[in-house]
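J.: Model the following, please.
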Amino acid sequence: MTEQYDVIVIGGGPAGLTAALYNSRARLKTLVLEREKLGGQIMSTHEIANFPGSILGESGEPSGSELIARMVEQVKKYGATIEVGKEVIEIDVTQKEGYRRVRCQDGTLYQAKAVIAANGAVPRKIGCPGEAALQGKGVSYCATCDGAFFEDLEVYVIGGGNSAVEEATFLTNFARKVTIIQNLGYLTAEAIAIEQAEKTGKIDVIYHSVVEKISGDGLVESMVIRNTETNESRVIEADEEDGTFGIFVFIGYQPKTAIYENVLDLNQWGYIETTDNLATNIPGIFAAGDIRPKLLRQVVTAAGDGATAAFAVQRYIEENKSK
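T.: You can find the predicted model right below:
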């Protein structure tokens, strides 16, 4: 027999866990399905200083893993079920006796009165050797999260759009020098963003270039960039006194929305379209966190989405009790 829930949350990051917390506290039978590991992107963040009330770890600094551990503890305390290693491959949006069906890769089938899509999004990667090994050790995808760790050091920003230029400007608050590496011969950011960057007097741009390799023993120590016009490569090495430098990658995000194609309305970049109450075009299905269009992708905004989606679910279930 297929197990029935009031709400199924797809994704165990901050948005999904917050939604589960709010729904379980409302005494709704709640299930969280997570494909890989709980926490999502935040698990690679060693220190968190911008989440209100961050938990301090043994080292005296808050970490992503500690924050997620506390969230998981809270969710379980109020009775929600969390299943890790459950990859959702299909959502049947047709209703059967008021329930929608969610199928996992292992063949497990669940039913729920409402579903919250909180799969998240991942930063687009450069895809070069050394990038994955040095993520969180000099390679970052979040200036707000990690900029302060590069006080008085040099940093390189990969990309030339609004995010890259705006984050490069932000990084001048910490870094001694910021260099943008752009694969085109011009920046694609809006004029005002470029003007603000130029006003800092601390930003240089290397055009027609891509990163081919990142190297370092425990921390980023060097990288190889290639000029796309001349095809010549050169090595950028850390200042001898610094020993390291930062690489911030801003070449877009990739939402995890493959299973929602031809099911939910997605925008041109693949994000799930929602109302202000985080409802999708299908009644009873909501979306929260980085999987939907938003201005800021941070733990605090993901948690806010989770709370809003959970409250919307509670309202939806209450309004549809007699149907």
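
J.: Please make it C-alpha for all contacts and neighbour counts, starting now.
T.: Will do.

J.: where do the helices sit along the stretch 151-300 of the chain?
T.: 162-171, 191-200, 299-319 (DSSP state H, counting those that start in this stretch).

J.: Format those as a markdown table; extra columns: distance to residue 54 and mean neighbour count.
T.: Listed next are these as a markdown table, based on distance: least, CA to CA, whole Å; neighbours: other CA atoms under 10 Å:
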| stretch | distance to residue 54 | mean neighbour count |
| --- | --- | --- |
| helix 162-171 | 22 | 23 |
| helix 191-200 | 31 | 14 |
| helix 299-319 | 11 | 21 |
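
J.: could you redo the ones you listed as TSV and give each row distance to residue 249?
T.: Compiled in TSV, the helices of the stretch 151-300 of the chain are given as follows (distance: least, CA to CA, whole Å):
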stretch	distance to residue 249
helix 162-171	8
helix 191-200	17
helix 299-319	19
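
J.: Pull out the buried positions in stretch 74-81.
T.: 74-75, 78-81 (16 or more other CA atoms under 10 Å).

J.: Give me the subset of those lying in strands.
T.: Taking DSSP state E as the definition of strands, the buried residues of stretch 74-81 contribute residue 81.

J.: Show me which of the buried residues of stretch 74-81 is closest to residue 323.
T.: Using CA to CA, residue 80 comes nearest to residue 323 of the buried residues of stretch 74-81, at 25.4 Å.

J.: Which residue, other than its chain neighbours, is closest to the closest one?
T.: residue 30 (5.0 Å; CA to CA, 6 or more residues apart in numbering).

J.: Let's compare: structure for the following, please.
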Amino acid sequence: MERVVILGTGPAGLTAAIYLARASMKPLVIEGAEPGGQLILTTEVENYPGYSDGILGPELMDNMRKQAERFGARFKRGWVTEVNLKKKPFKITLQKGEEITAESLIISTGAAAKMLDIPGETENLGKGVSTCATCDGFFFRDKKIIVVGGGDSAMEEASFLTRFASEVVIVHRRNELRASKIMQDRARQNPKVSWALDRVPLRIVTKGDKVGGLKVRNNETGNEEFIEADGIFVAIGHLPNSAFLKGQIETDPLGYIQVSPGTTETSIPGVMACGDVQDSKYRQAVTAAGTGCMAALDVERFLEGQEIVDWSQSLP
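T.: Prediction:
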């Protein structure tokens, strides 16, 4: 049986692995379908401390993995289909029925940005299409940008991007926005923001190897229109990767795992959550890494406080 299992290999999970491995805890890290998390889809990372010239997202994740391995962390590729948190030891079931038991668990499965699912979107992620204004806005200085979305996140990202862009066009499929009035007013009062409401995104158009704009359908006329832009930011929300928990742990209405303030402790003793699966506000690599450190320390304290039990006697 494992003392601690970490689910996920983004900045949070890998940081937790580094700390626990250095503490001789020999953590087992379960890699999902996309090892490295969302940073694998990011080309240039310029806001992670310690890299004055920036670093490629996949390279940063590879460095963190190698660091964890150096101290004794073990990695296992597999997709978690089910966990049983109702009794100890915790049971993790992988594809093909393989089961792993653990005294403690760190959930760092991240969150996925909701996508438009239109042609040209996936293949241009990191090449003009982005889901994070604070991550990539700097690359579009004095450029025209499209923000797709009608909620608070879209208004916030549009307002932020006006710091860099020459113009920000907000595209929304309806004529009315879902954003709160204060967020709408803030965007409408910004002279750099323009509007393309009641337009449905159809496909992303490229010019050579760069994004050239967005093809939309005007709902009022039924005609297709082309909005020229150098970058397209998709801001229609995120989904935390927590569905596999099947209601066994306390979450908010959107599925983000709830933790005790100032800790990574969940509603179940011995289960910690870190990174974007419990953070709907910041969603940055550096904040995720910070909570990964917290989760490792919380797990250490939890295990030190437990009575030494031969769990194998309770296994079937």
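
J.: So after superposing, what's the score?
T.: Once superposed, the chains reach a TM-score of 0.92 (TM-score structural alignment, normalised by the length of structure 2), with 307 aligned residues with a CA RMSD of 1.6 Å.

J.: coming back round to it: mind telling me what the residue nearest to residue 80 of structure 1 corresponds to in structure 2?
T.: Correspondence of residue 30 of structure 1 to structure 2, assessed by TM-score structural alignment: residue 27.

J.: Next up, the contacts around the residue most central in space within structure 2.
T.: By CA atoms, centre = their mean, structure 2 has its centre lying nearest to residue 111, at 3.8 Å. Shown in contact with residue 111 of structure 2 (CA atoms under 8 Å, 6 or more residues apart in numbering): 238-241, 276-277.

J.: cool, residue 225 of structure 1 as well?
T.: Residue 225 of structure 1 touches 209-213, 233-236, counting by CA under 8 Å, 6+ apart.

J.: Please apply the same query to residue 50 of structure 1.
T.: residue 145.

J.: Assign a three-state SS to it, would you?
T.: Recorded secondary structure, residue 50 of structure 1: coil (DSSP: H, G, I helix; E, B strand; the rest coil).

J.: What residue in structure 2 is paired with it?
T.: Looks like residue 50 of structure 1 aligns to residue 47 there (TM-score structural alignment).

J.: got it, and residue 71 of structure 1?
T.: Checking TM-score structural alignment: residue 71 of structure 1 goes with residue 64.

J.: Check how far the helix or strand that contains its match sits from its aligned residues in structure 1, on average.
T.: Here residue 64 of structure 2, judged by DSSP states H and E, is contained in helix 57-70. Taken over the aligned residues, the distance from helix 57-70 of structure 2 to structure 1 averages 1.0 Å (mean CA distance after the TM-score superposition for structure 1).

J.: what's next to that helix, contact-wise?
T.: Contact with helix 57-70 of structure 2 is made by 9-11, 14-15, 17-18, 21, 36, 39-45, as judged by CA under 8 Å, 6+ apart.

J.: among those residues, which are in helices?
T.: Judged by DSSP state H, helices contain the following of the contacts of helix 57-70 of structure 2: 11, 14-15, 17-18, 21.

J.: ok, and the most crowded of these?
T.: Ranked by neighbour count (other CA atoms under 10 Å), those have residue 17 at the top, with 36 neighbours.

J.: That one and residue 27 touch, don't they?
T.: Yes - Residue 17 of structure 2 is within contact range of residue 27, at 6.3 Å (criterion: CA atoms under 8 Å).

J.: Just give me the closest of the contacts of helix 57-70 of structure 2 to residue 117 of structure 2.
T.: Closest to residue 117 of structure 2, out of all of the contacts of helix 57-70 of structure 2 and judged by CA to CA, is residue 41, at 16.1 Å.
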